[in-house]
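A.B. asks: I'd like to go over a predicted model; first the sequence, then the structure.
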Amino acid sequence: MDHSAKSDDNKAKYEVTKDSNGVQQVLLRNPRGASVKVSLFGGQVVSWKKENGEELLFTSSKANFKPPMAVRGGIPICFPQFGNRGILEQHGFARNRMWIIDENPPPLHPNDSKGKSFVDLLFTPSEEDLKRWNHSFEFRLRVALDFDGYLTMISRVRNINCKPFSFSIAYHTYFSISDISEVRVEGLETLDYLDNLQQKERFTEQGDALTFESEIDRVYLSSEDVIAVLDHEKKQTFVIRKEGLPDVGKLKFPS
C-alpha cells in the first residue's frame, strides 16, 4: 500500500507492508535505493540498508518478532524509562506496544525535503499503561531517510494533561559490525561514565578512543553531540549526531 504524495515533496512518502506475524511495517526508500524499515510494533527501526543492499543494523538470530516480545536488534525505543532506573520494566513499555501512522503529519521544511522520505508514528498510553505510570502523553516519532542514505530519528513527547512528569528516552541501536576487536569509538575522551558491571560506579574515560577487549556495559554522561563508531575491517564509519540528548547510553559488549 503506497502512501506517497504525488504533488507535494514535503509530504510523507512510504509503503506499508506486513511482516510474517501480520504486523504492519513502513518501508522508506530514497532515489538511490537505500531503505529503512520501521515496525509499528514498538515504533522500531528493524532495517537500514545502503543502496547496495548491505544491512547496517544487527538483529539477533534468536530475535522474536511476535508481539508482545520486544525485538532484540534494530533500534528499539526506550521510553519512558531507560534500563532499570525506575519503577517500570527494563527500558519502559513503548518498545512493546503498537504504534499508529500519522496520515497527516507536519510537513518537512522546504529546504530539507529533496529526496527525503519519512513517516511519523504516534504512541499514546493505554488505560493499563496509565495504571502503572500515571502520566498522559503523546509520543511522536519521525523516521526519515535522506537522499544520501542518512537516517534521522526525531522524538517529540507532548504532555496532554499539563501535569509535570519526568522521563528518559534512548535509541538502543544495534549496529552491524565486523570483528569487535576491529571497532573503536571516538568522541568519548575524558567523559565520565557509569559502569554497570561495577554497580554503576562512576569513572572517567582515559583513552583517546574506546576499544573492546572484554565485556563493557557503560553509560557515558554529558557527551559531545557527535560520536563516531569506526569499523576498520569493513572500512566503515557510523557518525552519530544528536540534539537534546545529554548522554550516550549505553555502550555494551557483548550485546
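C.D. replies: Yep, that arrived.
A.B. asks: contacts and neighbour counts: CA atoms only from here.
C.D. replies: Will do.
A.B. asks: apart from its chain neighbours, what residue comes closest to A70?
C.D. replies: Excluding the flanking residues, the one nearest A70 by CA to CA, 6 or more residues apart in numbering is N96, at 5.3 Å.
A.B. asks: for Q236, what are its contacts?
C.D. replies: Residues near Q236 by CA atoms under 8 Å, 6 or more residues apart in numbering: L230.
A.B. asks: tell me how far it lies from G187.
C.D. replies: Per CA to CA, to the nearest Å, Q236 is found 16 Å from G187.
A.B. asks: one more: V229?
C.D. replies: Remark: distance between V229 and G187 (CA to CA) = 9 Å.
A.B. asks: and if you look at R32?
C.D. replies: 30 Å.
A.B. asks: picking that back up, who are the neighbours in contact with the residue nearest to A70?
C.D. replies: F41, G42, P67, P68, M69, A70.
A.B. asks: please compare the first structure with the one that follows:
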Amino acid sequence: MAVEQVKGLNGLEKVLLKDSTGCSAEVYLYGGHVTSWKNEKGEELLFLSNKALFEPPKAIRGGIPICFPQFSNLGPLVAHGFARNRIWSIDTDPQIAPTPNSSGSFVDLILKPSEEDSKIWPHSFEYRLRVEVGPGGILTLTSRIRNTNPDGKSFSFTFAYHTYFSVSDISEVRVEGLETLDYLDNLQERKRLTEQGDAITFEGELDRIYLQAPRKIAILDHEKNRTFVVIKDGLPDAVVWNPWDKKAKAMSDFGDEEYKHMVCVEAGAIEDPVTLKPSEEWTGRLQLSLLPNTHVGGSLDLPNAL
C-alpha cells in the first residue's frame, strides 16, 4: 500500500495510489481527475484518449472527469461546469476517518472557489474528494460538497462522475441494470422515452440520461470476458454515452477510431438538482469493481456476483 505524489504529463502534479495486491490508480490535481485504474495484472481499466491534452484549461479526455456544478449544458455555465478545469489541493484536514482496517490507499483533495469561479457561479463551497483503491482493486470516489455561503443563501447544482471505461469492442458490450427505466434522449432534444431492451447495446451514437437508476449497474465486455460493476450512492441518475464515428472525428482530442474501445457509464444527480442550505453537506459516492463474467441465462446475476 503506497501513496506517492509525482510530476505527471506537462509537469502537472499527480498522486499514485497502490494497494497491497498491486492494483493502482492515478489522480491528477488538475481537475481532481482520475486518469488510470489498473488491476493486479497491470491492465488499464479506464479509457484515456491517445489525443488527450494535459494542458489547462482544456479538460482531460478520458478517465473520470468530475462534472460540477453543472452537468452538460443544463444551465448557464460552460458544459460540465468548472471543477474539471481547476487545480485542486491536497486536503490536509479531510474531516473524515480512514476506512477501518483497509489494505488500500487513498488521497484526499479539496477544491474551493477562486475569484474567477465566484464571478461565474456566485457561491461559496468546499468540495472534498477522496479517491481510494481498496481490497480487490475496488476504486471508490467519495465527493462531499458543503455550502459555505456567508450570506445565508442556498445553492443548487447538478453533478456526474463522467467515467470512461476501457472495452475491447463497443459492439460486444452490454450495459445491464437500466431495463424498463425512463430516460432523456440527448439525441432527440432530451425527449423522455422508456428503455425497451433487456440490456443496452451499441450500434450507433448513444447519449441518454437514465432516471432513478438502480444502485448497481453492470457493463459486460464479452470479448475480454469481464464485467465492470458500478455502485452509486446519492446519485439517482445514470448517463450512457458513446459518440460513434462522426462525433469522434469531430473531437480534436479524441481519435477517429477510439469510440470502439470506450463506453461512458456515468453516475450523476442530473434531473433533479441538489440544493444545499448554508452549512449543509451532500455526499455522492461511486464504487467501481471488476468481475469475471457470471452468466445466468445469458445475463449477469448481479445479486450473486456481488
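C.D. replies: That came through, no problem. Note that the coordinates shown come from a computational prediction; the quantities given were computed from them, not determined experimentally.
A.B. asks: quick one on the thing from earlier: mind giving me the PyMOL command for buried ones among the contacts of N96 of the first structure?
C.D. replies: The following PyMOL line selects those of the contacts of N96 of the first structure that are buried, judged by 16 or more other CA atoms under 10 Å:
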select buried, resi 41+42+70
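A.B. asks: out of the contacts of N96 of the first structure, which are inside helices?
C.D. replies: The members of those all map outside helices under DSSP state H.
A.B. asks: out of the contacts of N96 of the first structure, which is nearest to K131 of the first structure?
C.D. replies: Nearest to K131 of the first structure among the contacts of N96 of the first structure, counting by CA to CA, is P68 at 18.5 Å.
A.B. asks: that closest one matches what in the second structure?
C.D. replies: Using TM-score structural alignment, the partner of P68 of the first structure in the second structure is P57.
A.B. asks: give me the nearest residue to that match, chain neighbours excluded.
C.D. replies: P57 of the second structure sits nearest to N85 (CA to CA, 6+ apart), 5.5 Å away.
A.B. asks: can you give me the strands for the stretch 151-300 of the second structure?
C.D. replies: Assigned by DSSP state E, counting those that start in this stretch, the strands in the stretch 151-300 of the second structure fall at 155-161, 164-166, 173-176, 182-185, 191-194, 206-210, 216-221, 226-233, 237-242, 262-276, 281-292, 295-296, 299-300.
A.B. asks: now those strands in a markdown table, with distance to E26 of the second structure?
C.D. replies: Formatted as a markdown table, the strands of the stretch 151-300 of the second structure follow (distance: least, CA to CA, whole Å):
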| stretch | distance to E26 of the second structure |
| --- | --- |
| strand 155-161 | 16 |
| strand 164-166 | 14 |
| strand 173-176 | 26 |
| strand 182-185 | 32 |
| strand 191-194 | 37 |
| strand 206-210 | 27 |
| strand 216-221 | 22 |
| strand 226-233 | 19 |
| strand 237-242 | 23 |
| strand 262-276 | 19 |
| strand 281-292 | 15 |
| strand 295-296 | 32 |
| strand 299-300 | 29 |
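A.B. asks: right, and those - which one's nearest T99 of the second structure?
C.D. replies: Closest of the strands of the stretch 151-300 of the second structure to T99 of the second structure is strand 281-292, at 13.9 Å (criterion: CA to CA).
A.B. asks: under the alignment, what does Q199 of the first structure map to in the second structure?
C.D. replies: So, by TM-score structural alignment, Q199 of the first structure is matched to E189.
A.B. asks: just F175 of the first structure next, same as before
C.D. replies: Mapped onto the second structure by TM-score structural alignment, F175 of the first structure lines up with F165.
A.B. asks: that match: how many residues sit nearby?
C.D. replies: Other residues near F165 of the second structure come to 22 when the count uses other CA atoms under 10 Å.
A.B. asks: so how far is V265 of the second structure from it?
C.D. replies: Distance, F165 of the second structure to V265 of the second structure, using CA to CA: 8 Å.
A.B. asks: hmm, back to that, of V229 and G187 of the first structure, who's got more company?
C.D. replies: The neighbour comparison of V229 of the first structure against G187 (other CA under 10 Å) goes to V229, with 19 against 16.
A.B. asks: S289 is in contact with L139 of the second structure, correct?
C.D. replies: Yes. Applying CA atoms under 8 Å, one finds L139 of the second structure in contact with S289, separated by 6.6 Å.
A.B. asks: which of those two has more neighbours?
C.D. replies: More neighbours surround L139 than the other of L139 of the second structure and S289, with 23 against 19 (other CA under 10 Å).
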